[in-house]
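J.: sequence and predicted structure are below.
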Amino acid sequence: MKTIDTIIFDLGGVLIDWNPEYVYTDVFNGDREKMQWFFDNVCTHDWNENQDAGYPLRKATEERVALFPEHEQLIRMFYGRWEEMLGEAIEGTVAILKKLINHEDYKVVALTNWSHETFPIALERFDFLHWFEGIVVSGEEKTRKPFKDIYELTLNRFNIEANRAIFIDDNLRNIIAAKDMGINTILFKTPEKLEEDLKSFNVKL
């Protein structure tokens, strides 16, 4: 294995906590079964990911309301109250990021599935997002993980050699896609485990 010189971070679930349950738990009065049905059938993960690839939030909302008019109020909450779904920074990972940023040996960038319409909110809230050499935002590129083109774009934009980079993500599907591109990977579980995994690649912290 070549010496690692680049670390690529995912953001949501690795550095930033985001969860629609922060809004809908109260809306459904704590009825987790009803809430899960709504996420499985109406405002689904796949539907939200389509907006991560650049689809307009307003258009997506109106289309979903047309499909499920009886759930109009709940659907409009998804992006109407999106900022309330944004939790706090995952401080243990931010501490690791800071060490890597301060280390001259590493280029540190981010690759995130995120709507270009909501990402400015995160940029304003979290100072550490400005530490990266650059961030590839799926919504701006009109594609997303796990599609091959967004990994290629990231490698090319920042002049990264795949076998000298580590990609950190909390989604196994995205990790598998990066591995297929020849990128070293770490499936994120906790900041403590991330530190161990980075050291296993001889990354200096």
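T.: Noted; the coordinates are in hand.
J.: for the rest of this, base every contact and every neighbour count on C-alpha atoms.
T.: Fine.
J.: let me see the ranges of the helices in the chain.
T.: Counting by DSSP state H, one finds helices in the chain at the ranges 21-27, 32-41, 45-52, 57-67, 72-80, 82-85, 91-101, 119-125, 138-141, 148-157, 172-180, 191-200.
J.: also this one, for the comparison:
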Amino acid sequence: MSSIDIRHIVFDIGKVLIHYDPQIPYSRIIPDEAERSWFFANVCTHDWNVEQDRGRSWEEAEALLIEEHPEREEHIRAFRRHWHEMVPHAYEDTVALMESLIAEGRDVTMLTNFASDTFREAQKRFPFLTLPRGVTVSGDVGLIKPDVEIYRTHARTFGLDPAATIFIDDSPANVEGAQAAGWHAVHFVDAQRLRADLAAYGVQPLDVLDGVGPAVATQA
């Protein structure tokens, strides 16, 4: 058993607790694969979307792209309009693990790169996102992972001791950001691996079912 005293467990959300894939609606909106790849590489890019996670409004974000690509207006507006399709289900096994940790009385919070409005929409569709003690949403604080300041902000907000905190994220860069802030952190692959990683830190959650499928989102 680890000699490290873990008292705080912090979950990322996208691709840890809920699935996220913008290709889902766009495979219908732009059926041609080459054209769709071009669109994501040149119009609604990852870097463009990250700025909404940092707090930029969708209205401003859409206006910037429409000015540059007026012929793509409908495709650009479709990103927010069809966002709900990009998050089709939860990872039920990871959710069950998180719920078991909360049921044990462990201190569980969440830290996520998420636009403010879409996060509130996600909470309505996935009520388990209201169960942890609290959440830091990048769009609310104007900071994004892996900026070390967002981890420090989260720790201050929720009174976390960094040396007693473990963070779970699917992005290696975000894991490294947490470590730079003095946290312990693990790279999320799947729930089975996460249980093993937590056990290595002396955190033994209650047994949860293995091999369960994705949870169906509740409707807002």
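T.: Yes, it's here. All values derive from a computational prediction rather than experimental measurement.
J.: TM between them?
T.: Superposed pair, TM-score by TM-score structural alignment, normalised by the length of structure 1: 0.96. Supporting alignment: 203 aligned residues with a Cα RMSD of 1.1 Å.
J.: circling back to that earlier point, need the helices of structure 1 in JSON lines (columns: mean neighbour count and distance to Trp131 of structure 1).
T.: Converted to JSON lines, those look like this (neighbours: other Cα atoms under 10 Å; distance: least, Cα to Cα, whole Å):
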{"stretch": "helix 21-27", "mean neighbour count": "16", "distance to Trp131 of structure 1": "27"}
{"stretch": "helix 32-41", "mean neighbour count": "14", "distance to Trp131 of structure 1": "34"}
{"stretch": "helix 45-52", "mean neighbour count": "18", "distance to Trp131 of structure 1": "22"}
{"stretch": "helix 57-67", "mean neighbour count": "15", "distance to Trp131 of structure 1": "28"}
{"stretch": "helix 72-80", "mean neighbour count": "16", "distance to Trp131 of structure 1": "27"}
{"stretch": "helix 82-85", "mean neighbour count": "16", "distance to Trp131 of structure 1": "22"}
{"stretch": "helix 91-101", "mean neighbour count": "16", "distance to Trp131 of structure 1": "7"}
{"stretch": "helix 119-125", "mean neighbour count": "12", "distance to Trp131 of structure 1": "11"}
{"stretch": "helix 138-141", "mean neighbour count": "20", "distance to Trp131 of structure 1": "19"}
{"stretch": "helix 148-157", "mean neighbour count": "16", "distance to Trp131 of structure 1": "17"}
{"stretch": "helix 172-180", "mean neighbour count": "17", "distance to Trp131 of structure 1": "23"}
{"stretch": "helix 191-200", "mean neighbour count": "15", "distance to Trp131 of structure 1": "18"}
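J.: ok, which of those comes nearest Phe9 of structure 1?
T.: Nearest of the helices of structure 1 to Phe9 of structure 1, taken as Cα to Cα: helix 91-101 at 8.8 Å.
J.: if I take the closest one and helix 191-200, what angle do their directions form?
T.: In terms of direction (axes from the mean of the first three to the mean of the last three Cα atoms, to 10 degrees), helix 91-101 of structure 1 departs from helix 191-200 by 30 degrees.
J.: run the chain-centre distance for helix 91-101 of structure 1.
T.: A distance of 16 Å separates the centroid of the chain from that of helix 91-101 of structure 1, by Cα atoms, centre = their mean, to the nearest Å.
J.: so which bit of structure 2 is that helix matched to?
T.: Taken onto structure 2 by TM-score structural alignment, helix 91-101 of structure 1 occupies residues 92-102 there.
J.: residues near Thr45 of structure 2, how many?
T.: For Thr45 of structure 2, the count of nearby residues is 12 (other Cα atoms under 10 Å).
J.: what's the closest non-adjacent residue to it?
T.: Leaving aside its sequence neighbours, Thr45 of structure 2 sits nearest to Phe39 (Cα to Cα, 6 or more residues apart in numbering; 7.7 Å).
J.: against Leu65 of structure 2, how distant is that neighbour?
T.: Using Cα to Cα, to the nearest Å, we find Phe39 of structure 2 at a distance of 11 Å from Leu65 of structure 2.
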